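Enquirer: quick one: sequence plus predicted model below, questions after.
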Amino acid sequence: LPLPDVLGYAIGYAERGFEVPPRLAATVEGVAELFRAEWTSSAQVWLPAGAPPRAGQRMTNPLLAATYRRLLAEAAAGGAGRDAQLSAARDAWSDGFVAEAIAGFVADAEVLDTSGRRHRGLLSGDDLAGWRAPLEAPVSTRYRDWTVHKTGPWGQGPVFCQQLRLLEGFDLAAAGHGSADWIHTIIECAKLAFADREAFYGDPAFVDVPLHALLDEGYAAERRRLVGERASLELRPGRPGGAEPRLPPSVQAGIAATLVPGTGEPTVAADPSEGDTCHVDVADRWGNVVAATPSGGWLQSSPAIPGLGFCLTTRAQMFWLDERHPNGLAGGKRPRTTLTPTLARHDGGDLLAFGTPGGDTQDQWSLALFCAHVDTGLGLQEAIEAPGWSISHFPSSFYPRRREPGRVTVEGRLDAGTLAALRRRGHDVAVGGDWTQGRLCAVGRSPDGTLKAAADPRAAQGYAAGR
């Protein structure tokens, strides 16, 4: 598509306005005083007439619309062809007026953060000019009659593949979907895979990630033997290919972390008004299937860039301040994010794209959907709506890295007998709301060209649409 077609919808919403949903209204109200007193550029965007928007109120973002329109003008000046125009727009973003505004603000503004102090930032114009999104081969694995494709270890994508490798040796269908055996098996495999995530994952341009060994069938068989009848309370990374696990001293010592306001993944925050990551899946009649999980620019976590109408990502909070760790902070390095869309292809030709917001829960909720669909034949919508759960057994990817050994949070509508059985096995079960564990959506394409879609009713945020 031409760039004007792509940006046209966003410009329309920014100029003509959109109806403020209740969660956005609550989020802005919670940080309104911070915006007024400290983050005045955010106040300009999110406090029309000096007050938080009301739920249902129509709101515009003229600064963002102007940014996009200027990008289109720069693109048009770059040449007549689509490729030339896209290249010119990228240059304007990374080395032109957008980069100049970002670099100037980061260098000059002293911003109050969660430490209670004011700091200037470190991001420079050279940083922005020197980076382009790379085209990379996916990390892939087999499960039953499917091939699954994920992002590399600069994100948590391979942990999905590791879980599938472990689960391949269990008969989930015989366990019965949603049973205590089903949930226990998936949870215990997740604990092992996520422990490896903590010990080995990082930007492969900077660290040697033993990815082949992590996905090796023999390694999975070795790790699978650790799954027992009782819930494990340990964080147990393995030694894939003889590699030694690297965990920060605070994790090895089991030091407890205290939650800090303004940090973490809003989707799974205790206060559900804090915001959300986004996920979108698309399938078209030409056979294209896309899964995307863009996220990070939370309006309550970083001030808006003056004149641009948007804020910067705060994903750098996911680095460890430990140079020995694979995800240790370094210049030019990508933080090991939680963003993890999924593509899957059946041997018969069916295609799936699916994913969810949710930080560390993304590859738990997505896994539950995929296993329900593949192992028991549940339809996508039925699998999405099944009672959900997630664990926080391993350190959070977000500062301050809280860990709750053995903790599993389940939806209140989970069968009482299943709940009791999980507790008997030693799981520290917390019961949440009836519809709180998931934000999933999925699309599929059959070999005959039939398209299908499903969306999560939780939080009334997901939609499935076709034409």
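Expert: Noted; the coordinates are in hand.

Enquirer: going forward, measure contacts and count neighbours with C-alpha atoms only.
Expert: Fine.

Enquirer: and the lengthiest helix in the chain, how far out from the chain middle?
Expert: Longest helix in the chain by number of residues (criterion: DSSP state H): helix 180-200. With CA atoms, centre = their mean, to the nearest Å as the basis, helix 180-200 stands 18 Å off its chain's centre.

Enquirer: check stretch 387-406 too.
Expert: 14 Å.

Enquirer: before we move on, what about stretch 414-427?
Expert: Going by CA atoms, centre = their mean, where stretch 414-427 is centred and where its chain is centred differ by 28 Å.

Enquirer: could you pull out the buried residues of it?
Expert: Buried residues in stretch 414-427, counted by 16 or more other CA atoms under 10 Å: 414, 418-419, 422-423, 427.

Enquirer: for stretch 47-62, same thing?
Expert: In stretch 47-62, counting by 16+ other CA under 10 Å, buried: 47, 52-54, 59-62.

Enquirer: any residues touching it, and which ones?
Expert: Around stretch 47-62, the neighbours that count as contacts under CA atoms under 8 Å, 6 or more residues apart in numbering are 13-22, 24-25, 28-29, 32, 36, 43, 45-46, 309.

Enquirer: here's the one I want to compare it with:
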Amino acid sequence: MLSRPELKGARGAVAATHWLAAAAGMDMLSQGGNAFDAAVAAAFVTQVVEPHLNGPAGDVPILAYDARTARVDVICGQGPMPRAATIEAFRDQGLAAIPGSGLLAACVPGAFGAWMRLLRDHGRLTPAQVLAPAIGYAEKGFPILPKAAQMIDVLAPLFREEWTESGRTYLRGGKPPAAGARTTNPELARTFRLLAEESQAAGGGRERQIEAAETAFYEGFVAEAIDKFVTGTPMLDATGQRHAGLLTGDDMASWRATVEAPLVGEYRGHTVHKSGPWSQGPVFLQQLALLEGFDLSRTEPGSADHLHTVVECAKLAFADREAWYGDPDHTDVPVDILLSAEYAAARRALVEERASLELRPGSPGGRIPVMPPVSGPAVADGPEWLRQLGDGIPAIVQLTQAKGDTCCVSATDSEGNMVVATPSGGWLKSSPVVPGLGFPLGTRGQMANLVPGHPNAVAPGKRPRTTLSPTLVLRDGEPYMAFGTPGGDQQDQWTLNFFLQHVDFGSGVQEAVEAPAFHTDAVPSSFTPHVATPGSVVVEHGCPERVVEELRWRGHVVRIAPARSLGKVCATGRAADGLVFGAASPRGEQAYAVAR
């Protein structure tokens, strides 16, 4: 029995990981905007109401299908590492890895530029219009989510003693907010308002206003504040020491969001679009290529056969991610081979009845894989907040097995426009709030490594390989569905489960969103401390005991997560009759879809 209906409408649908964001997106459609305007407004609202999961200095990949061109574009909002970011620069500070918190892991903030690029190329509204809902919530208040309040509570000593600007932003009278308490962020409201005013002062049409907003962010008052703070103010980070950062205003001024063609795969009559190997997007396509050789529809949904097959294919695809993915502008990623039917067939032969406990990357074109080091569990001495900083995921470590990060926004309108994005980074646990701006920097640099010659080794101007990975699907050549989820490394497992549930098992979209979820942690985490759990399968409470026992008999190390805790899939799309639809996961009790 579904906990929520699958929503349908004639005008448009918006799904997001926060109900206020979904409502803001729908408001843009009411003002004459399209799906792209809706997504931009919703995204800016998530930066206010989900500060523990993303912010203006974060990152985002965006997939956009524009009905005017009948083309899918990828807008890359993953900013590169600073020009001063070399392996030697980190090694010289005695570091074996890039810290997951503090200033050293900051990349050029990519999210703002990517949203402005989407607005310019595909939207109809102005920066002031799409920023208005976010300004309103930052000024007038919003109910703080329980996990955000919990995180602020744990980090409160750090905010009082070290990251004092974060204390000014998130604490009231030195105390953390209670879950659900009305919360404001006046400095962030001021930043957004100044960006809107700068755009309006430029006069002219929409494009000129958007360019002015970008200039204010990347070359104006935002860049100036970031440059002064990062390079001149050493701050405590996960190492337990104070470090200044490497990011400068010049790094920001020389960057703008780019547009590229997506990677594409076919699966049972569906054309699946993903971002390139600077993300983990290809891993979704690699899993589909492997699964093409199995007939999942002949297995029972949720059975041991189903879970075993999917998990073993995931291990192979993610092992290739570890060995081969990186910024294709800086390294030769053999993506054509990795996505080929021949390569998939050879890899598929490795799937056996018993679970593999090894990390087995392939050798595309005869190349020898280079693997980054795998860490054990992080053990830090000192106060609890310092231990928390040692884990780069924006979750309170050990309070839940379902670590979460990231947000999701998806929108579809009656014209056939469709967009999905998974904004993330710049969360309140990542880095100190920049004085005068109301938001912290991101720490996506932690996903690069210090292994010379590895495709994902850190280098000046190079994008770290991110986990962010939305999905856009066409069916019979027409836009069909756009979806994503929070979840770091698990994103392309939880969304794959959703997609397979819909395509192979025939579930409706909302039914597929609510289906029991599972994943493996057998591949090293992209976040510090890069821990792996060989053979692991994580299932939600309620998975039948017979399934758990059979998985264990096959050699899997099964862990039970709380019921309905894995993922928050959000999806919108357009049916063959022209009606739009929206679905959002009940997990976490915050994601919502709206249709009109």
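Expert: Looks like it came in fine. None of the values given here were measured: they were computed from a predicted structure.

Enquirer: how close does the residue nearest the centre of structure 2 sit to W115 of structure 2?
Expert: Centroid-nearest residue in structure 2, with CA atoms, centre = their mean: L468, separated by 3.6 Å. In this view, L468 of structure 2 and W115 of structure 2 are 15 Å apart by CA to CA, to the nearest Å.

Enquirer: ok, A346 of structure 2 next?
Expert: Taking CA to CA, one finds A346 of structure 2 at 40 Å from W115 of structure 2.

Enquirer: spatially nearest residue to C408 of structure 2, not counting backbone neighbours?
Expert: T422 (4.4 Å; CA to CA, 6 or more residues apart in numbering).

Enquirer: show me what that neighbour lines up with in structure 1.
Expert: The pairwise alignment with structure 1 assigns T422 of structure 2 to T293, based on TM-score structural alignment.

Enquirer: how much space separates that match from P457 of structure 1?
Expert: T293 of structure 1 sits 18 Å away from P457 of structure 1, going by CA to CA.

Enquirer: what span of structure 2 is stretch 219-227 of structure 1 aligned with?
Expert: The aligned range for stretch 219-227 of structure 1 is 343-351, by TM-score structural alignment.

Enquirer: that older thread, quick check: which element contains the equivalent of the residue nearest to the centre of structure 2 over in structure 1?
Expert: Counting by TM-score structural alignment, L468 of structure 2 lines up with L339 in structure 1. Assessed by DSSP states H and E, L339 of structure 1 sits outside every helix and strand.

Enquirer: ditto for A149 of structure 2
Expert: Element membership for A149 of structure 2 (DSSP H and E) is helix 146-161.

Enquirer: which residues are contacting that helix?
Expert: Here helix 146-161 of structure 2 has contacts from 50-52, 164-167, 170-171, 174-180, 384-385, 395-396, 429, using CA under 8 Å, 6+ apart.

Enquirer: one more time with 6 Å, if that's ok
Expert: Helix 146-161 of structure 2 is contacted by residues 52, 166-167, 176-177, 179, 385 when judged by CA atoms under 6 Å, 6 or more residues apart in numbering.

Enquirer: that older thread, ok, the match of T422 of structure 2 to L440 of structure 1 distance?
Expert: In terms of CA to CA, T293 of structure 1 sits 11 Å off from L440 of structure 1.
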